[in-house]
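Colleague: Next come a sequence and a model predicted from it.
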Amino acid sequence: MAVRLTQYAHGGGCACKIPPGELEAVVAGLGGQRNADLLVGLDDGDDGAVVSIGPDTAVISTADFFTPVVDDPYDWGRIAAANALLDVYAMGGRPIVAINLVGWPRDVLPSELLTEVLRGGFDVATLAGCPVGGGHSIDDPEPKYGMAVTGVAAPDQLMRNDSARAGLPLTLTKPLGLGVLNNRHKATGEVFPQAVETMASLNADAATAAVAAGVRAATDVTGFGLLGHLYKMMRASGVSAVLDSAAVPYLDAARASAAEGYISGGTRRNLEWVRPGLDATVDETELLLLADAQTSGGLLIVGELPGAPVVGEIVARGAAMISVR
C-alpha cells in the first residue's frame, strides 16, 4: 500500500505558513536594523535578505520549507526545491548554492521515502544550476522539507517589493488555483498533474526576462495568495493596484474545486487580512480564489513580459490598497 505523505501533516505546503497578520505581530519591533551593507532586511517583508559584498555584487539569502503538499515523495522534493529557489528569482537573482532542511518522523516513515524527497530536490536544484552542498536534519513528528538558498544579483538590478510605481502594468507568470487543488488532493487522493508540474517548474526564465526588461518591482505568489503578496507590495511601495479578475489565469479544475469547498483555512485568513484595504465588485468565491494560498507559484511583476498575462495595473495611492474588478 502506497504511503500518503499528506496524511502525516496537519496542513500542506505554503498553506501552513503562520497567518500574515499574526506573523507581523510576532516580528514587530525586530526590523529597522542599520547596516550600510544590508540592502534589504526585515522591514518590508521582502522575499529574501540582501547584503552588498561589493559595488557589483549583492548576496541574496533565503530559506523555505513546508509539510507535504502532495503524496509522491519525489514530486514533493521537486516542489519544495522550486519553491525555495523562487525567492531568489523573485528578487532578480541567480541561485548559487543550496542546503537541505529536513524534519522526518524516523520511527513512522521509512528512510527510503526521504531519499526520494531529497532526490527530487537535488534534480530541480541541478536543473537550476544550483549545487546542493549539504544540509541539516532533525527527528520531527511531521515530515518537513525545504532549502536554504544563497543567490547573487547586481545591486542596481534587484527586484524589490517596495519599488512599484504608478502607471505600470501588473503581470503574473503562473496560473492560480494551486491551493484548492492541493487541498482537494489531500482530502481525496486525486492527483492533478498540471498542478504538480506548475509547482515544480522554475521561475528562472521569467526572472531573467524581467531583469533584462528593466523591471525593478516584483514578488512571488505563495502562501499569502495573490491578494496577500500584492497587498504587501502596494503597502511597501506607497501605491495601489487595480486587479482585473477576468484576466487572472487559473489551473484546470481550480474553480470547480473552490465551488465544492476545497478552500484552506490559510486562504480564508489571507482574505481577512487584506479585506480592510480591499475594494471589490466580485463575489466571495472569486476573492477566495485570488487569496488562495499558493505553493511554488509564479512571479507577480510590475511591468510587462512577453507571453505572460497582464492582470492589472499600478495606480496612485487611493482609498483602497487593492481594487478588484
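Modeller: Perfect, thanks for sending it.
Colleague: contacts, neighbours, all on C-alpha from now
Modeller: OK.
Colleague: Which strands and helices lie in contact with the helix or strand in which residue 137 is found?
Modeller: For residue 137, the host element (DSSP states H and E) is strand 132-139. Applying 3 or more Cα pairs under 8 Å, 6 or more residues apart in numbering; DSSP states H and E, we find strand 132-139 packed against strand 94-104.
Colleague: The protein: helices as residue ranges?
Modeller: Assigned by DSSP state H, the chain shows helices spanning 20-27, 73-90, 111-127, 178-188, 193-200, 204-212, 225-237, 254-259, 265-274, 284-290.
Colleague: Could you say which of these is packed most deeply?
Modeller: helix 73-90 (a mean of 29; mean count of other Cα atoms under 10 Å).
Colleague: Give me the angle between that helix and helix 204-212.
Modeller: Calculated by axes from the mean of the first three to the mean of the last three Cα atoms, to 10 degrees, helix 73-90 forms an angle of 0 degrees with helix 204-212.
Colleague: elements contacting helix 73-90?
Modeller: The contact analysis (3+ Cα pairs under 8 Å, 6+ apart) places helix 73-90 against strand 57-66, strand 94-104, helix 111-127, strand 144-153, helix 193-200, helix 204-212, strand 218-220.
Colleague: can you put the helices of the chain in a markdown table and add distance to residue 37?
Modeller: Below are those laid out as a markdown table (distance: least, Cα to Cα, whole Å):
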| stretch | distance to residue 37 |
| --- | --- |
| helix 20-27 | 22 |
| helix 73-90 | 18 |
| helix 111-127 | 28 |
| helix 178-188 | 37 |
| helix 193-200 | 33 |
| helix 204-212 | 22 |
| helix 225-237 | 20 |
| helix 254-259 | 43 |
| helix 265-274 | 32 |
| helix 284-290 | 36 |
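Colleague: Figure out which of those helices is closest to residue 147.
Modeller: Nearest to residue 147, of all these, is helix 73-90, at 5.8 Å by Cα to Cα.
Colleague: Second structure for comparison follows:
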Amino acid sequence: MRLTQYAQGGGCACKIPPGELEEVLAGLGVLTPKRAVGELLVGLDTGDDAAVVQIEQDTAVVSTADFFTPVVDDPYDWGRIAAANALSDVYAMGGRPLIGVNLLCWPRDVLPYEIAREVLRGGASVTAEAGCHLAGGHSVNDPEPKYGMAVTGIVHPARLLRNDTGKAGLPLTLTKPLGLGVLNNRHKATGEVFEEAVETMTRLNAEASRAAVEAGVLCATDVTGFGLLGHLYKLARASGVTAVVDAAAVPLLAGARNAVRDGYVPGGSRRNLAWVAPHTDARSADEETMILLADAQTSGGLLLAGEIPGAPVIGELIPRGPHSVIVRG
C-alpha cells in the first residue's frame, strides 16, 4: 500500500507557503499572560524554530510541534522521519528533548490501523534513540494521513541557539545535504526508493547541535519546508545581515540534480523560490541550482552561523546590503 498516494503533498513540502504564513501572522500580536510562569525568550517575532520560556536562571523550556503527510510509502520509515523532524526543532535551539506526544490524523475507513501502528512504532524508535520520553498524544479521523509530535525540551539560556543572533564575519555551515524534496517527489510519482534520502531524514540532529553548542555557536536554524534559501533569508533578516552562499560548496544528495532535470520539483519548492527571489541576488546561479537551494526539505540539517567538525562551510554572513541573500554560482 503506497502511503504517499493518500495525500496531496508530502512531508514539509505540504507546509503553508512562507509568504502566505507571514500574511496570516502579520499584526496578530500576542497578549501578555497574567501571572505567567517564567520569561518568554523566543516567541513569534523572528519565526524561529521553537518557543522558549526561561523558568530558572540556568533552565529554559523549549516547546514545538510538527506533523505532516506521508513523505515515503513505508509506514515505519515515515514514523521515523516525522519524529526526527519534530525533534529537530529542539536541537535547532541548542536544546535536549525531554518528552514527546504523538499527533496522529488517520483516515480510519480507508487505511487499516495496522499501518498506523507501524507509523507510531517508527516514531517511538527515534525518540528512544534520542533519549526522549514518549507518552500519549492526540488522534483524529482525517481524510489524509498525517503524523508528527509535540516535543518539549530544555536548554541553558546562555547556550540558546537563535536565528536572530548572526554576526557579519561568521561562516555558514550546513550539516545535511539538500535534495530531499525533489527525491521525495520522485518517490511519490514513481515508487523509486532513495536509501540515502531516508537515512538523511531519519538521522537526528543531536550530534550537530551538541557540537555547535560546544563550539560556542549562538545562531542557527534547521532547514526544512522553506528550503535553504527560505530559512537563510529568515536568519539574515532577523539578524540584520546579508548571507552569501557558495552554491558549489552546498552538498547535494545523489540523484537530486537528475530529479530536477526530470521535472520532479514539488510545488512547495517553487513557492519557496518565488518568495525569496525579490530578496536574493542570484545573477551568477542557474535555475536548476536555485531550485535545489530552495527545495523544501523534510527533516533536513542544521544551518549554523559558525563551524563544527565534519560539516561543510557553504558561505558567510557579511554586513547588511541591498539583498538579504547573495548566491554565488
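Modeller: Thanks, I have the structure now. These figures come from a predicted structure and were not determined experimentally.
Colleague: Got a TM-score for the pair?
Modeller: Once superposed, chain against chain, the TM-score is 0.98 (TM-score structural alignment, normalised by the length of the first structure); 323 aligned residues with a Cα RMSD of 0.9 Å.
Colleague: one step back: and of the helices and strands packed on helix 73-90 of the first structure, who's closest to residue 259 of the first structure?
Modeller: helix 193-200 (17.7 Å).
Colleague: could you say what helices and strands the closest one packs with?
Modeller: Packing partners of helix 193-200 of the first structure (3+ Cα pairs under 8 Å, 6+ apart): helix 73-90, helix 178-188.
Colleague: My guess is residue 307 of the second structure contacts residue 316. True?
Modeller: No. Here residue 307 of the second structure lies out of contact with residue 316, judged by Cα atoms under 8 Å, at a distance of 10.6 Å.
Colleague: Residues in contact with both of these two, list them for me.
Modeller: Counting by Cα atoms under 8 Å, 6 or more residues apart in numbering, the residues touching both residue 307 of the second structure and residue 316 are 171, 172.
Colleague: got the contact list for the aligned residue in the second structure for residue 170 of the first structure?
Modeller: Counting by TM-score structural alignment, residue 170 of the first structure lines up with residue 172 in the second structure. Residue 172 of the second structure sits next to 303, 304, 305, 306, 307, 313, 314, 315, 316, 317 when contact means Cα under 8 Å, 6+ apart.
Colleague: Pull out the buried residues from the residues you listed.
Modeller: The neighbour count (16 or more other Cα atoms under 10 Å) marks 303, 304, 305, 306, 307, 313, 314, 315, 316, 317 as buried among the contacts of residue 172 of the second structure.
Colleague: Now distance to residue 62 of the second structure too, for these, in CSV please.
Modeller: Output for these, formatted as CSV (distance: Cα to Cα, whole Å):
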residue, distance to residue 62 of the second structure
303, 19
304, 19
305, 20
306, 22
307, 24
313, 27
314, 28
315, 29
316, 28
317, 27
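Colleague: ok, the residue lying closest to residue 137 of the first structure once chain neighbours are set aside - how many residues close by?
Modeller: Computed as Cα to Cα, 6 or more residues apart in numbering, the closest residue to residue 137 of the first structure that is not its neighbour in sequence is residue 102, at 4.4 Å. By other Cα atoms under 10 Å, the residues close to residue 102 of the first structure number 22.
Colleague: picking up where we left off before, quick one: closest of the helices of the first structure to residue 162 of the first structure.
Modeller: helix 225-237 (4.1 Å).
Colleague: What residues in the second structure pair up with that closest one?
Modeller: Mapped onto the second structure using TM-score structural alignment, helix 225-237 of the first structure spans residues 227-239.
Colleague: what about the matching stretch, how far off from the first structure?
Modeller: Compared with the first structure after fitting, stretch 227-239 of the second structure deviates on average by 0.3 Å (mean Cα distance after the TM-score superposition for the first structure).
Colleague: how about residue 140 of the first structure, what's its partner in the second structure?
Modeller: Aligning on TM-score structural alignment places residue 140 of the first structure opposite residue 142 in the second structure.
Colleague: Would you check how far apart its match and residue 327 of the second structure are?
Modeller: 41 Å (Cα to Cα, to the nearest Å).
Colleague: How about residue 197 of the second structure?
Modeller: Distance, residue 197 of the second structure to residue 327 of the second structure, by Cα to Cα: 25 Å.
Colleague: go on, residue 199 of the second structure?
Modeller: 28 Å.
Colleague: Residue 198 of the first structure and residue 174 touch, don't they?
Modeller: Yes. Under the criterion of Cα under 8 Å, residue 198 of the first structure makes contact with residue 174 at 7.4 Å.
Colleague: Name the residues contacting each of those two.
Modeller: Counting by Cα under 8 Å, 6+ apart, the residues touching both residue 198 of the first structure and residue 174 are residue 297.
Colleague: Map the residue nearest to residue 137 of the first structure onto the second structure.
Modeller: Using TM-score structural alignment, the partner of residue 102 of the first structure in the second structure is residue 104.
Colleague: which residue sits closest to the residue nearest the centre of the first structure, ignoring its sequence neighbours?
Modeller: What sits nearest the mean C-alpha location of the first structure, by Cα atoms, centre = their mean, is residue 222, with 2.7 Å. Excluding the flanking residues, the one nearest residue 222 of the first structure by Cα to Cα, 6+ apart is residue 294, at 4.4 Å.
Colleague: which residues touch that neighbour?
Modeller: 14, 15, 176, 177, 178, 179, 221, 222, 223, 224, 225.
Colleague: again with residue 262 of the first structure
Modeller: For residue 262 of the first structure, the contact set (Cα under 8 Å, 6+ apart) comprises 180, 181, 183, 184.
Colleague: Skipping adjacent residues, who's closest to residue 154 of the second structure in space?
Modeller: residue 61 (4.6 Å).
Colleague: Count the neighbours of the one you found for me.
Modeller: 25.
Colleague: now residue 298 of the first structure
Modeller: Using other Cα under 10 Å, residue 298 of the first structure has 28 neighbouring residues.
Colleague: got a list of contacts for the match of helix 225-237 of the first structure?
Modeller: Residues outside stretch 227-239 of the second structure that contact it (Cα under 8 Å, 6+ apart) are 18, 46-47, 163-167, 220-224, 242-243, 269, 272-273, 275-276, 279, 293-297, 303, 317, 324-325.
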